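Trainee: After the sequence you'll find the predicted model.
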Amino acid sequence: MKGDFTRFTFDPGKHYDSVLMQQGRVQTDADWNEQVMIAAHRNRIEILDIIGPSGAPQDLSAGGRGAFLVYYAPDAGNTNRLFINHGRYYVDGLVVEGEGPVRYDEQPGAVLPPAAGAGAYLLYLDIWKRHVTALEDPNIREVALAGADSGTRAQLVWQVRVERIGDLTIDLSSIQPSQYGPDWQPAGTASTGALDVQDGSTPLENQLYRVEVHRQGTASTASFKWSRDNGTVVAKVMTHSPPVLATVVREGVNVQVWQFSVTVDQKGRDSFSSFLPGHMVELGNEEFVLQRRPGVFGAITSVVGDTLNLEVPGASAPLSSAGPDVNPLAGASRTVRRWDNAWNPDLAATTLLDVGPDYTQGERLMLERDITVRFATTRDNQPCTYQTGDYWLIPARSVSGLEGWTVGQRQLPAGDEHFHAPLALVKFQANGTIANPVSDLRDMRDVFPTLRSLVGGTGSIVQGTGVQHRLPKWQSTGGSVLLNSNISDDGATVTVGGSGLTVTPATTLNSTLKVGTAPGAATIARFTSSAIKSMAAQELGETVPTSQAVKDFVNWAVPPGTVMAYASETEPEGWLECDGRSLDGSGASQYRNLFLSIGKNFGSGNGSANSFNLPDLRGRFVRGWSRGTSNDPDASSRFSLSGSNVGNRVGSYQNDQYASHGHAFGMSGTANWISQSHTHWMGAPFNMWHSRQIVQPTGVDFIKYAEGKNIFDTFYLWFDRISHTDIIPTSHSHTVTATNQATNLAGGNESRPKNANLMYIIKY
């Protein structure tokens, strides 16, 4: 990062969590930048732990294509082209985004080199961080500051590049994804070199020195440049004169140089940060940065106002007519940057030739003020390699000397680090086309589902997007494999190999399926269980018979003793109905693993040491083991089928039972019948006997039977259906007697909820 920084202090090995500011203290750029880097590092390792080395979310938008899928399709002119789909892709904890499907040869940024002739190629994603200033993005600058700049930006750049892996005879399906794992690097991109720095007795200024590789190569072929200000003396090229090829005399030798002038937006703030005659400069543009090309070195011959007169070696670049990928005066974001290398007649960056035969010997190269550097030449008995853009930062302080460097210490480059992930394998014909988009183009991405699309719980299954890149080449022997087409994947070619392995296509396979003799190939997306089990065994690095691979994988995935409901009346392979039968669990028995899992929990079989019973779940509901809790209040009544009381243990049974309960009934009326008045209704015919004495009234002849005597008479009165009310004024009581009565019977033979019949089976 070529910015005006004091130093960079972030060190992941110190495990700092945050930067804390104190009141009344000076705030430095190093503190702020360390906090930013702490947060970025934490975010990166979290993503890396969750997603892994690389991958794309399972996004099937844009016509069913996933993120960064490489595909072959017609362009707007109906010509078949190689496209890169849009979306997000994660590599080593970093995420990049593609805004829309783009042709390979029209990627954002630099024009990348095409495939070099007919052959098989790997298309891979290259991700790196680019430092962006207001020169590259004017919107960063606050115009109200009258030209002064403020912060800069770090930008994630992605590019899809190609690397040749062989000729057209290569079978793409035979290439394993593990060949391009997290440690893979494209050929010629590894940096193995190192640098050590030493200062002398000369007092230093407060500077941030930058040493950067210019031309890549080994210690004997590479060159470097350095700056006491981290390469921050840079200006934007506004205009330039046409380059003229001239001949000049250098140390008595005629040499050709390009002579021209450039007008810059500013030549510097002061004499220490400006362009002066004799300074070495580098010309570059946007294309050079994105292609990681070294800029064109030259020298300033004179300065007139904001115009720099330059000389550039005649053989360095075709400055008169070439495009922006080779001509720094063409294209966007043209810049001229000052370096502090000493002027030399070759007008070139300093070579590394003086470093000696190995790392511990040879002359040191002087920068200034007794600061010397030395580049390593060998590492692990191999020549060290240096890549364009590798750099080291050397903070120097007037009070303490060099910061972060000790005598004899060698350090690897601080950047620029690149991260890679495979995207696809492709076969290009001589004219750049693809003969068969199905067999000559293979997806190599890692794809993962989003959290919301995952099925919850044990046994969740997530459908993948392909087969072959998940499937190592089989080395199993014996057995057979059924190729099933329940899920079609018309673009996949699957290679199945192995000694004695029989490949059998299902009768319902799609007509596009191609099956050959083992090892064969097929366009399918799903194997039967036995095939998957064999595959899993091979992933563990084992070479085992198919039958044993089946057992090993299934016993790992579904342990013996697992019980589940099964919607069939026929036991599947490897399972038994839970019918209470007696089995032999001796060492030679196929039921040995089941016996080791459940033992004699459900019975002792025939009584021998290795005999046992299966659970008998025919017509029974399963109850979870309460493990001593009160959830099973009658646990003490649990029993085994042999009749012994086994209590609250796995394998015990319990009979049906009603919970204790009663039925209540009542009579309507007032609360206190004895003390309350009430009415009686009499509505039926009845006889009443009345006896009365008739006395002759005084002075009245009434009925005279004998003069002067009382007459007693008797009457019989008949009342028919006379309703009347008798009020009983005094308290009294009634006695009501209820006899035991039986209610009418209802229901059936048992109490049960609504249910459906399934067969319980147990894994053995």
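Mentor: Arrived safely, thanks for sending. Predicted, not measured: the structure shown is a model, and the values here were computed from it.

Trainee: CA atoms for contacts and neighbours, from now on please.
Mentor: Noted.

Trainee: Roughly how far does G64 sit from S453?
Mentor: Per C-alpha to C-alpha, to the nearest Å, G64 is found 16 Å from S453.

Trainee: ok, P12 - contacts?
Mentor: 38, 41 (C-alpha atoms under 8 Å, 6 or more residues apart in numbering).

Trainee: how about a cut-off of 10 Å?
Mentor: Contacts for P12 (C-alpha atoms under 10 Å, 6 or more residues apart in numbering) come out as 37-38, 41-42.

Trainee: Mind jotting down where the helices sit in this protein?
Mentor: 29-51, 61-64, 286-290, 529-539, 546-557, 592-598 (DSSP state H).

Trainee: hold the first one in mind and look at this next one:
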Amino acid sequence: MHGDFSNITFSPDRGYSAVFDLQGRVGLDADRNEQTAILLHQLRGALADLMGPHAGPAGPGLGFAITDPAAADFTIGAGRYYVDGIGVGDSAETTYAKQPHAVLDVAGADKLPRGRYLVYLKVWERHVTEVEDPRLHEPALGLHHPDTSSRAQVVWQVRAVPVPAGEVSLEGWVEEWIAAAASMDHKGVLQVRARRPQDADDDPCAAPSDAGYTGENQLYRVEIRSGGTPKDGASFAWSRDNGSVIYPILATDGPVVQVSGLGRDRHTTLEIGQWVEAVDDAVSLRRELGWPRPAAPLRQVVDLDVELSTVTLDAPPPAIDLEGHPYLRRWDHTPPGKSPDGAIPVTEAQAARKDMGWIPLERGIEVRFLAGERGKPQRYRTGDYWVFPARRTLGDVIWHHPQGSGPHGVVYHYAPLAVVQGEEVTGWRTAFALPLTHGL
């Protein structure tokens, strides 16, 4: 999530069950956020153990029934459902074209497949600030106060994918497709290290004399901009603030964008030469696909007007919806040469070649993407990301994966709902029976 966090410390393999505050100690956002993550992990794990990977309450509460298929639409029933223990609810009957958490091009890229197709439920969490949801703002604190907190929102979308023609075991194919879609394998492997740059400041007050990292305390984010393989043009961007520095958009006029402000301090001030991404609700809800496909190119800041709070970009940003809570997100990378999307091309290296393929970010930090077995290229997914802290006192990054790590997110969860062919619907939902209660 693109939050302004000091660190993200939760790891399920540690087996922690609680976080204890100690008297008289400094409170950290990371500790409180880890406590929430521990409880959610335990709750969702218990629900998945009891219900299975996907199920809903038997009876009228079982949600997401697929009915009334037409050439370009179908009905999605109201009710509850659980996917990997994550509860989702459709409070009112809706349709494929009008579902609340999807921005669909039903006449083009999102048109329902012809012939037989699988209807599935896709669930994940996204980060929401008061820019996306103004109701999070507390007016008593003033119009321009720093935001106090943000939220994680469970998002669900009903999508469709064609079933292969010919003789195929439908049950086996559905299970395999759902498992492959949810898998985080082959989405890229990243390594991170810090090496002291040759032009580093040797002032002992700035960092330890043997420091590899010579910057401040930061939470770095490496995010895939355009997916596919390196040959397809896979690319990435990085941020030293976890991609959390944003500027709400008020109006646009070609390449000139008016924002609510250019930053609250020297760390968040937008500067000429930096690269930004235009985001609205449609982009946020289709991060893994890009909108339009592939991810829209980044734009470079070529001029600023502090008095008018306007930003002039090197080209007009992609069309955005001013009613869709738009903003500019700042990225801190510098793309090499003429980058087609304003990002850095993904290049891969073999793990055995320890000093080959490293890509410098800044202040000694380097990353590299590892190829798969026998040099097979990885296939990256737009929106997937890695986060890692860098600490001045250590003069290093904190990275617990010397052999490399797959993406830290986004984690998508999938459940089959139905198979549709013409007007025929074969249900694929699972129901669990609520236990009977008895009086004392």
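Mentor: Arrived safely, thanks for sending. The structure presented is a predicted model; accordingly, all values stated were derived computationally and were not measured.

Trainee: TM-score for this pair?
Mentor: Superposed pair, TM-score by TM-score structural alignment, normalised by the length of the second structure: 0.85. Supporting alignment: 404 aligned residues with a C-alpha RMSD of 2.6 Å.

Trainee: if we can go back for a sec, could you dump the helices of the first structure into CSV and include mean neighbour count and distance to P505 of the first structure?
Mentor: Below are the helices of the first structure laid out as CSV (neighbours: other C-alpha atoms under 10 Å; distance: least, C-alpha to C-alpha, whole Å):
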stretch, mean neighbour count, distance to P505 of the first structure
helix 29-51, 15, 35
helix 61-64, 10, 27
helix 286-290, 20, 50
helix 529-539, 20, 13
helix 546-557, 17, 18
helix 592-598, 19, 33
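
Trainee: Distance to Q256 of the first structure added to those, as a markdown table?
Mentor: Output for those, formatted as a markdown table (distance: least, C-alpha to C-alpha, whole Å):
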| stretch | distance to Q256 of the first structure |
| --- | --- |
| helix 29-51 | 45 |
| helix 61-64 | 55 |
| helix 286-290 | 24 |
| helix 529-539 | 62 |
| helix 546-557 | 72 |
| helix 592-598 | 85 |
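
Trainee: Minimum distance to P182 of the first structure: which of those has it?
Mentor: Counting by C-alpha to C-alpha, P182 of the first structure lies closest to helix 29-51 out of these; the figure is 11.3 Å.

Trainee: how close does that closest one sit to the second structure?
Mentor: When the second structure is superposed, helix 29-51 of the first structure averages 0.7 Å from its matched positions, counting by mean C-alpha distance after the TM-score superposition for the first structure.

Trainee: Tell me which residues touch the counterpart of L82 of the first structure in the second structure, please.
Mentor: In the second structure, the residue paired with L82 of the first structure according to TM-score structural alignment is F74. By C-alpha under 10 Å, 6+ apart, the residues touching F74 of the second structure are 66-68, 94-97, 112, 420, 423.

Trainee: Show the buried residues in the residues you listed.
Mentor: 66-67, 94-97, 112, 420 (16 or more other C-alpha atoms under 10 Å).

Trainee: For those, give me a markdown table that also has distance to L104 of the second structure.
Mentor: Converted to a markdown table, those look like this (distance: C-alpha to C-alpha, whole Å):
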| residue | distance to L104 of the second structure |
| --- | --- |
| I66 | 18 |
| T67 | 19 |
| T94 | 14 |
| T95 | 12 |
| Y96 | 9 |
| A97 | 7 |
| L112 | 11 |
| V420 | 19 |
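
Trainee: The residue nearest to G200 of the first structure when sequence neighbours are not counted - how many residues pack around it?
Mentor: Using C-alpha to C-alpha, 6 or more residues apart in numbering and skipping the chain neighbours, the partner closest in space to G200 of the first structure is D370 (4.8 Å). D370 of the first structure has 15 neighbouring residues, counting by other C-alpha atoms under 10 Å.

Trainee: And V496 of the first structure, by the same measure?
Mentor: Counted by other C-alpha under 10 Å, the residues lying close to V496 of the first structure total 26.

Trainee: okay but it is in contact with A522, surely?
Mentor: Yes: if you go by C-alpha atoms under 10 Å, V496 of the first structure and A522 touch, sitting 8.3 Å apart.

Trainee: quick one: whatever residue of the first structure lines up with L170 of the second structure and T221 of the first structure, what's the gap?
Mentor: Aligned by TM-score structural alignment, L170 of the second structure pairs with I175 of the first structure. According to C-alpha to C-alpha, I175 of the first structure stands 35 Å off from T221 of the first structure.

Trainee: of these two, who's got more company?
Mentor: Neighbours around I175 of the first structure and T221, counted as other C-alpha under 10 Å, are more numerous at I175. The numbers are 16 against 13.

Trainee: how close does the more buried one sit to G166 of the first structure?
Mentor: Applying C-alpha to C-alpha to I175 of the first structure and G166 of the first structure gives a distance of 11 Å.

Trainee: same check, this time on S333 of the first structure
Mentor: Taken as C-alpha to C-alpha, the span from S333 of the first structure to G166 of the first structure is 37 Å.

Trainee: which of the two has more neighbours?
Mentor: Using other C-alpha under 10 Å as the criterion, S333 of the first structure and G166 rank with S333 on top: 18 against 14.

Trainee: need the contact list for the more buried one.
Mentor: 135-137, 236-238, 284-287, 289.

Trainee: can you check A73 of the first structure too?
Mentor: Contacts of A73 of the first structure by C-alpha under 10 Å, 6+ apart are 79-83, 103, 437.
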